[in-house]
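In: Quick one, fold the following:
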Amino acid sequence: MSLLETAAILLAGVAAGSINAVVGSGTLITFPTLLAFGVPPVTANVSNNVGLFPGSLSAAWGYRRELAGQRRRVLRLGVASLLGGTVGAVLLLVLPEDAFATIVPVLVLLGVVLVVVQPAVSRRVAARRASRGPGAAARDGAAWVWPAVLATGVYGGYFGAAQGVLLMGVLGIGVEEGLQRLNAVKNVLAGTVNGVAAVVFVAVADVDWRIVAVIAVGAVVGGQLGAHLGRRLPPLLLRAVIVAVGTTAFVVLVLG
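Out: Okay, here's the model as predicted:
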């Protein structure tokens, strides 16, 4: 990699780590960046996943105060994320590369749509919770939350863009808890998916370790920035950047 490529990927890693800690969808920053520098789609996805994993740990550590008292919930839902992430990673490796090239533009577009509609979804979740009053959802989650987290894990292990948004939608509707504390759980669950997928990819896939190292450094820094400063950043600006990059990636993937 040239110095320019290294710098661009490092900055993308910082942005992705920050966005993943606060919103999710950091893959919509790093994945298109790798594609822009000519990295093959599957290699880009695999290397990106492995590189972002340390950033997930960084974000989870940054939200450790919000995790207090949630050990049972994290362990229970973590099993679903572990199983789902494993299935998703295996699917990525088993399905033909042509299938990935066909599916990824759809997933990118889905991620963009999820980022766009997330504020409206969050408002509806808050209003619905307020109208139902305390006790409307089980403290450990409604019955459908576990399989929904499992399905989100499959998606995250396969690609992962907007995995955090999906998780927040599931947790926000199905678990009676403050959104900031749920965001802390989201970081752990997303990190679990990224971690198990990373183990699978390292064992059997074509990982570009130079890319991994650069993204990992950026994502760790970004995870801390997102955890400490993300709540003060204008959400509209973050969302606009994600949508712009994601839309560009969709166009490039479809036309390329």
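In: Please make it C-alpha for all contacts and neighbour counts, starting now.
Out: Fine.
In: for the helix or strand hosting Val42, packing partners?
Out: Using DSSP states H and E, Val42 maps to helix 41-62. Contacts defined by 3 or more Cα pairs under 8 Å, 6 or more residues apart in numbering; DSSP states H and E place helix 41-62 against helix 3-22, helix 27-36, helix 97-132, helix 179-204, helix 209-229.
In: Off-centre distance for it?
Out: Remark: helix 41-62 is offset 9 Å from the chain centroid, using Cα atoms, centre = their mean, to the nearest Å.
In: got the angle between it and helix 27-36?
Out: 150 degrees (axes from the mean of the first three to the mean of the last three Cα atoms, to 10 degrees).
In: Now do the buried residues in the following helix or strand past helix 41-62.
Out: Once helix 41-62 ends, the next helix or strand along the chain (criterion: DSSP H and E) is helix 64-67. Residues Glu66, Leu67 are the ones in helix 64-67 that count as buried (16 or more other Cα atoms under 10 Å).
In: how near is the nearest residue to Asn20 once chain neighbours are set aside to Leu83?
Out: Closest residue in space to Asn20, ignoring its immediate chain neighbours: Gly26 at 5.2 Å, by Cα to Cα, 6 or more residues apart in numbering. Distance of Gly26 to Leu83, given as Cα to Cα, to the nearest Å: 22 Å.
In: this one next, for a side-by-side:
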Amino acid sequence: MTLFSFIAILAVGIAAGFINVMAGGGSLLTLPMLIFFGLPSAVANGTNRIALMAQNIVAIASYRKGGYFDWKFSMLLAVPALIGSIMGAQIAVSMSDDLFNRILSIVMIIVLIIIIWKPHKKLSASQVQDTWPKKIGLLIIFFFVGVYGGFIQAGVGFIIIAALTLVTGLSLVKINSIKVFVVAIYTLSAFVVFIINDQVHWGYGITLAIGTSIGAFLGSRFAVKHGDKWVQRILIVAVVAMAIRLFFKTM
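Out: This next block holds a predicted model:
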């Protein structure tokens, strides 16, 4: 890894970590940027998991310290997500670069729309009813959450928030504590698939993880004093440009 690539990946990581705190969707920057730096799509996908794991492990520790963690319920949802993520990661490893890039470019635009309009925040929480039909429904939903997370990951947090809001009626803080645990578990299993298939660039991945950690720290401090509107505007321009470039990359 050259000095230029180290500085560039670190900078992208800082920007992604900052955006994750301010608006969400940092992976919309990191994954395509790793591809633009010359990594095959599967390698970029696997490399991106290092930063994701680092972020979620830190978040788990924070929620646990705050007393918001529900280990039993979180583990219940993490199991089907873990199984699904293995399938999703295997699909990503087996897919051609061209097809993956096209799919990623479309997903980026969809997730960007979700970030802007925030439909998940307009959902009404259901009454808390701990019934088996609801639990079975959640298990099925989180299996597919795992498949998607293992495949691409970008924007999966919005899906989890929407599902848990509609079905459980839990507070947003508790929902986020469950989200980071589930994502950490299935990201680990997906990461193993990428490692087994030799689809991880460790130098880029560790550098990216350091960058996202710095960015998250800076973003959390900035968020207290400023709004996120201008961050969203920058994200819109960057993601649309990257999505167009990815879609037409091989044309």
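In: How alike are these chains, TM-score-wise?
Out: Aligned and superposed, the two chains score 0.85 in TM-score terms (TM-score structural alignment, normalised by the length of structure 2); 246 aligned residues with a Cα RMSD of 2.6 Å.
In: if we can go back for a sec, and the helices and strands packed on helix 41-62 of structure 1: which comes nearest Leu238 of structure 1?
Out: With Cα to Cα, the closest approach to Leu238 of structure 1 among the helices and strands packed on helix 41-62 of structure 1 belongs to helix 3-22: 7.5 Å.
In: between the closest one and helix 41-62, how many degrees?
Out: Using the same axes, to 10 degrees: helix 3-22 of structure 1 against helix 41-62 is 50 degrees.
In: contacting residues around helix 3-22 of structure 1?
Out: With contact meaning Cα atoms under 8 Å, 6 or more residues apart in numbering, helix 3-22 of structure 1 is reached by 25-30, 33-34, 37, 52, 55-56, 59-60, 164, 183, 187, 211, 214-227, 230-231, 238.
In: could you check the angle helix 209-229 makes with that helix?
Out: 40 degrees.
In: and the angle for helix 3-22 of structure 1 with helix 179-204?
Out: Using the same axes, to 10 degrees: helix 3-22 of structure 1 against helix 179-204 is 140 degrees.
In: related to what we said a few turns ago, quick one: buried ones out of the contacts of helix 3-22 of structure 1?
Out: 25-30, 33-34, 52, 55-56, 59-60, 164, 183, 187, 211, 214-227, 230, 238.
In: how about Leu29 of structure 2, what does it touch?
Out: Contacts of Leu29 of structure 2 by Cα under 8 Å, 6+ apart are Val12, Ala16, Ala238, Val239, Met242.
In: what's the average distance of stretch 53-61 of structure 2 to structure 1?
Out: With both structures laid over each other, stretch 53-61 of structure 2 and its partner residues in structure 1 are 1.7 Å apart on average (mean Cα distance after the TM-score superposition for structure 1).
In: Out of the helices and strands packed on helix 41-62 of structure 1, which gets nearest to Val145 of structure 1?
Out: Of the helices and strands packed on helix 41-62 of structure 1, nearest to Val145 of structure 1 by Cα to Cα is helix 179-204, at 12.7 Å.
In: start and end residues in structure 2 for the closest one, please.
Out: Aligned by TM-score structural alignment, helix 179-204 of structure 1 corresponds to residues 172-197 of structure 2.
In: how about the helices and strands packed on helix 41-62 of structure 1 in JSON lines, adding distance to Arg72 of structure 1?
Out: Formatted as JSON lines, these follow (distance: least, Cα to Cα, whole Å):
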{"stretch": "helix 3-22", "distance to Arg72 of structure 1": "22"}
{"stretch": "helix 27-36", "distance to Arg72 of structure 1": "29"}
{"stretch": "helix 97-132", "distance to Arg72 of structure 1": "22"}
{"stretch": "helix 179-204", "distance to Arg72 of structure 1": "11"}
{"stretch": "helix 209-229", "distance to Arg72 of structure 1": "22"}
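In: Can you say which of the ones you listed is nearest to Ala89 of structure 1?
Out: Closest among the helices and strands packed on helix 41-62 of structure 1, using Cα to Cα: helix 179-204, at 5.2 Å.
In: Would you mark the buried spots in that closest one?
Out: 179, 181-198, 200-202.
In: okay, the angle between that helix and helix 97-132?
Out: Using the same axes, to 10 degrees: helix 179-204 of structure 1 against helix 97-132 is 160 degrees.
In: Superpose on structure 2 and give me the mean offset of helix 179-204 of structure 1.
Out: In the superposition against structure 2, helix 179-204 of structure 1 averages 1.3 Å from its aligned positions (mean Cα distance after the TM-score superposition for structure 1).
In: Report the distance from that helix to the chain centre.
Out: Distance, centroid of helix 179-204 of structure 1 to centroid of chain: 8 Å (Cα atoms, centre = their mean).
In: Could you do stretch 28-47 of structure 1 as well?
Out: 15 Å.
In: and if you look at stretch 22-39 of structure 1?
Out: From the chain centre to the centre of stretch 22-39 of structure 1 is a distance of 11 Å (Cα atoms, centre = their mean).
In: My read is that the residue nearest to Asn20 of structure 1 contacts Ala161, right?
Out: Yes - look at Gly26 of structure 1 against Ala161 with Cα atoms under 8 Å: they come within range, at 6.8 Å.
In: Would you agree Leu83 of structure 1 is in contact with Leu150?
Out: Yes - checked against Cα under 8 Å, the pair Leu83 of structure 1 and Leu150 is within contact range at 6.8 Å.
In: Between the two, which is the more surrounded one?
Out: Taking other Cα atoms under 10 Å, Leu83 of structure 1 and Leu150 do not tie; Leu150 has more neighbours (22 against 19).
In: Map that one onto structure 2.
Out: By TM-score structural alignment, Leu150 of structure 1 lines up with Phe143 in structure 2.
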